[in-house]
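>>> give me coordinates for this.
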Amino acid sequence: MAQLEQFAHRVNTVDAVVARMRVLAATLPERDGVAVFNRVYLAVTEEFDRRLDTGEFPDAEAAITLDVRFAERYLRVAEEGRPPACWRPLLQFRRHPGVRPLQFALAGINAHIGHDLALAVVDTCRTLGCEPADLEDEFDRVGDLLVSMEERIREDLMPGPDLLQIADPLTHLLGSWSLERARDATWSAARALWALRGLPELAQEFGDGLDAAVGLAGRILLTPLRDRSGHTTA
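The predicted model follows:
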């Protein structure tokens, strides 16, 4: 009975995460860069919830804990506006007319996967009293879900025929970033952070470097292309 109650509590926590994202979706302007990412992340989290219900995650407690710890890092940024370096480019450029929706979506994914996910793995290990290796299956399943969503995101947000004049530079810019590579790098970073947990100064230094590097990639992804009138922006 205690295990069932604990599971129900965690499922309700996933529901709470979804509810908070829906509030953001209802309050943020549609074209806002954070709103664009939030719609993507809400769809991913809802899909996670559906797959959880079908038993796709054998260790449900680990999967839910990782999902919630992961989401909480984004929600703190979106709700409180006090971002680490990796999120600052998206917040700074969120209303720039020369940045396309696909750029906003992938810049958010870059910040969240490249930085937040590594810290969420460490958070989850501390919560559950386990090692990163114990979470590898759940990490991979969540990562597979994100990869499957990325193709749909690109199809939904890529410019249509009426915007072909910017398709080539956008394709070139976004082709330099890969979710698969980001996920692999994040797993390595999570393992390194866990190994450094007994050396807080080194762990902080490593985490700060990761944050800055991911932020730089995000700034590149958000390079303004053209404004709505078709003119090149600065």
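
>>> going forward, measure contacts and count neighbours with C-alpha atoms only.
Will do.

>>> report the buried residues of whatever helix or strand A217 lives in.
Assessed by DSSP states H and E, A217 sits inside helix 200-221. Neighbour counts using 16 or more other C-alpha atoms under 10 Å place 203, 207, 210-221 of helix 200-221 among the buried residues.

>>> please apply the same query to stretch 168-188.
The neighbour-count check on stretch 168-188 (16+ other C-alpha under 10 Å) flags L170, L173, L174, W177, L179, A182, R183, T186, W187 as buried.

>>> let's see this one next to it:
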Amino acid sequence: MTQIEQPAAPAGSGHPPPGGLPVIERMREWRSRWPAGGGAAVFHTAYLDVVERLDPAVGRVGFDDREPAALLGVRCAERYLSALETAAAGGRPPLCWRPLLPCRRHPGVRPLQLALSGLQAHVGHDLALAVVDTCRTLGCDPPEVEGEFERMGDLLAALEERVHEELMPGPDALGIADPLTHLVSSWSLDRAREAAWSAARVLWRLRAFPALAEEFRQRTDAGAGLVGRMLLTPCR
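The predicted model follows:
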């Protein structure tokens, strides 16, 4: 891809210590850092809306809070923000985010593809790790947070719907033979969520074996990144 665009870091950004800015405030700071109308901007705005809908407590949850109503969603958002902050600082975010961060503006890649690539990175990698983070914080096993996982899945489905509504070309511009039609239909949020739950359970069982757990995480990250790059296949 020919032109690389990195998000500029907002003033005072960086991974805050416990007691720092709540996740929702950090996401609001990033909202204006993406090119208006682009796939990354739509993804971020829609995701912020999802986080705001999680629970009124989400604006108060910090790193040491143990409020299960919003904890999983906050842990997910922290993973996303960490990738943003790493990329803005010139570092190397997880492989799953590299197709989107820095955001590549290619004339053949449509905004919908960038937004779906971000959603794929989040579900394909971050969600499983957020489940493990949540279980460690609450001192419980994954089945005990399965209800919150399903609730988070419903909110991610709302995010996907919002992305499609805002970025999917209308029928006049998108024929049945358009490559974008086939590319978008090849990815399933439901299948990605199922894989994330399985990955979370495996990572939880491997917690006593850090080297194996890290190897599994890296392979999960690489696989999510591969799918994300495929979603960015030029369509015009």
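
>>> out of the buried residues of helix 200-221 of structure 1, the closest to R31 of structure 1 would be?
For the buried residues of helix 200-221 of structure 1, the closest approach to R31 of structure 1 (C-alpha to C-alpha) belongs to L221, at 17.1 Å.

>>> that older thread, just the buried residues of stretch 168-188 of structure 1: which are in helices?
Assignment to helices by DSSP state H places the following of those there: L170, L173, L174, L179, A182, R183, T186, W187.

>>> out of the residues you listed, which comes closest to E150 of structure 1?
Of all those, L179 has the smallest distance to E150 of structure 1: 7.8 Å, by C-alpha to C-alpha.

>>> apart from its chain neighbours, what residue comes closest to the closest one?
Nearest residue to L179 of structure 1, sequence neighbours excluded (C-alpha to C-alpha, 6 or more residues apart in numbering): V147, at 6.7 Å.

>>> show me what the one you found lines up with in structure 2.
In structure 2, the residue equivalent to V147 of structure 1 is A157, according to TM-score structural alignment.

>>> in CSV, list the ones in helices among the buried residues of stretch 168-188 of structure 1 along with distance to N110 of structure 1.
Below are these laid out as CSV (distance: C-alpha to C-alpha, whole Å):
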residue, distance to N110 of structure 1
L170, 16
L173, 14
L174, 11
L179, 8
A182, 7
R183, 9
T186, 10
W187, 14
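
>>> nearest to R39 of structure 1, of those?
Set against R39 of structure 1, the nearest of these by C-alpha to C-alpha is L179 (17.8 Å).

>>> now the alignment partner in structure 2 of T171 of structure 1: how far from L174 of structure 2?
Here T171 of structure 1 is matched to T181 in structure 2, going by TM-score structural alignment. Using C-alpha to C-alpha, to the nearest Å, one gets 8 Å for the distance from T181 of structure 2 to L174 of structure 2.

>>> name the nearest residue to Y47 of structure 2, ignoring sequence neighbours.
L159 (6.3 Å).

>>> sec struct for that neighbour, please.
Here L159 of structure 2 is recorded as helix under DSSP: H, G, I helix; E, B strand; the rest coil.

>>> got a list of what it touches?
By C-alpha atoms under 8 Å, 6 or more residues apart in numbering, L159 of structure 2 lies in contact with F43, A46, Y47, V50.

>>> sweet, I'm off.
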